[in-house]
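Novice: Next comes the sequence, and after it the predicted model I'd like to discuss.
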Amino acid sequence: MAESSAFSPELNEQLRLQMLKFATLQLRDPHLAEDAVQEAMLGAFRYADSFHGHSAYKTWVFAILKHKIADQIRRRQRLTSVSELHDDTDQQFEDTLFNQAGRWHKEERPMRWSSPDDSLEDERFWQVFEACLEGLPARQGRVFMMREFVGLESPEICAELALTVSNLNVILYRARLRLRECLENRWQRQGDCSC
């Protein structure tokens, strides 16, 4: 195995807590989240010989967890009340960005971002991105992570959350809009400051 230190108790406990946080966000049930994390950690231990170090140990274990979460989501169906589909804070947020005609307010227009290659390599970007993701309304964060991180397809997400495709697209749009705004305010403007 390429990374023998990957199995140290301290690293595994820290990793387990990160995995549990992510699984709980997705599954909304601490018991199911704990089960998914335990299954992923057990799978990582059981198949440790297949880890060749082509990626980081954490990435490898999280990939196993993503599959466990997707399996859990696919197994269960949950009904969502209509009141959960509409969030007044979304409308208020959009009103701060757009005028009555649906155009950007001058001070809220998207600004030019730095090179994606530069941002991808900067660990600080991912810290800011995670903070922005945690700042999303819970439902938007969950749907965004189901789509972009767990990799579920639209029909699977719609079935799990009892959404129509239109509702799903609106939630994803709002999540991406909030993430863009947060990243712009917390990340991009830091680099623009010539103070």
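Specialist: The structure has been received and is ready for your questions. Numbering: from 1, shown residues only.
Novice: Please count neighbours and contacts with C-alpha atoms only from this point.
Specialist: Will do.
Novice: just the helices in this structure please.
Specialist: Here the chain has its helices, by DSSP state H, at 9-27, 30-46, 57-75, 88-97, 116-121, 123-135, 138-145, 154-161, 165-183, 189-192.
Novice: one more structure, for comparison:
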Amino acid sequence: MLSLVKKIVICDDHILFSSGLTELLKKSANEYDIISFKDSESCKSHLQKHDADIFICDLNIDNIDGFVLIYELKKDLNNTKIIILTAYYEDFLIQKAEKAGINAFLKKETEAKELIEVIEMPVNAPFYTNKAVKRFNNLFQEIDVTVAGKFKLSAQEKHIIRLIIAGKSSKEIAGELFISKTTVDTHRRNIHRKLEIGNSASLIKFANENNLFS
């Protein structure tokens, strides 16, 4: 007889939040077997060895981009429902999640009832987000001129920032802009230096906090 207990894996480096989420789910009428991780490497190691019905992931885990973690685990999550649960609730991130084949994109303020409904949806259900109206504006809208000027970003650097946030690799960016990968990597280092950030996860956070997208 097949088990009706859903196996849920949570990856979030905010321990109080993940502990509270675990307790909340355990109190529901549904049967869940829950394991949580506060760092991406432990989570990755577990999911490469064990199946999960549901994977709930934050977007910024120990300074790692949650999208990167999901991409790295994609072959291990073929039959797993993937839910992003994040404080970074922006249109371009929702669009990126949907295009990546992620099942749901939810804000951390989501009510327990709604989260459980999403968990209980079939794995092949349509993409879900709890935004009332998805305003999928053009992902490549202009970066705010004032902010770009403040940090002395060139037109090429602004374009590359958009492509990085859209999930493009250096190789893909090079092909799209008809430049070498080495040139792209140089631009990325210059962007990190000018904005004083270290990786793509920090770039997404910076874009949100500084309203880079108008």
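Specialist: Everything's here; your move. Note that the structure is predicted; figures quoted are calculated from it, not measured.
Novice: And the TM-score between them?
Specialist: TM-score of the superposed chains, computed with TM-score structural alignment, normalised by the length of structure 1, equals 0.28; 69 aligned residues with a Cα RMSD of 3.8 Å.
Novice: Same list, the helices of structure 1, but as a markdown table with mean neighbour count please.
Specialist: Output for the helices of structure 1, formatted as a markdown table (neighbours: other Cα atoms under 10 Å):
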| stretch | mean neighbour count |
| --- | --- |
| helix 9-27 | 17 |
| helix 30-46 | 18 |
| helix 57-75 | 18 |
| helix 88-97 | 12 |
| helix 116-121 | 10 |
| helix 123-135 | 15 |
| helix 138-145 | 20 |
| helix 154-161 | 18 |
| helix 165-183 | 18 |
| helix 189-192 | 10 |
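Novice: Now do the longest helix along structure 2: which elements does it pack against?
Specialist: For structure 2, the helix with the greatest residue count under DSSP H is helix 181-195. Helix 181-195 of structure 2 makes packing contacts with helix 155-165, helix 170-177 when contacts are defined by 3 or more Cα pairs under 8 Å, 6 or more residues apart in numbering; DSSP states H and E.
Novice: how about a cut-off of 6 Å?
Specialist: Judged by 3 or more Cα pairs under 6 Å, 6 or more residues apart in numbering; DSSP states H and E, helix 181-195 of structure 2 is in contact with helix 170-177.
Novice: now the strands for structure 2?
Specialist: Taking DSSP state E to define them, one finds strands in structure 2 at 6-11, 32-37, 54-57, 60-61, 64-65, 81-86, 104-107, 128-129.
Novice: could these be laid out in a markdown table, adding distance to residue 96 of structure 2?
Specialist: Shown next, in a markdown table, are those (distance: least, Cα to Cα, whole Å):
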| stretch | distance to residue 96 of structure 2 |
| --- | --- |
| strand 6-11 | 19 |
| strand 32-37 | 24 |
| strand 54-57 | 15 |
| strand 60-61 | 15 |
| strand 64-65 | 13 |
| strand 81-86 | 11 |
| strand 104-107 | 10 |
| strand 128-129 | 12 |
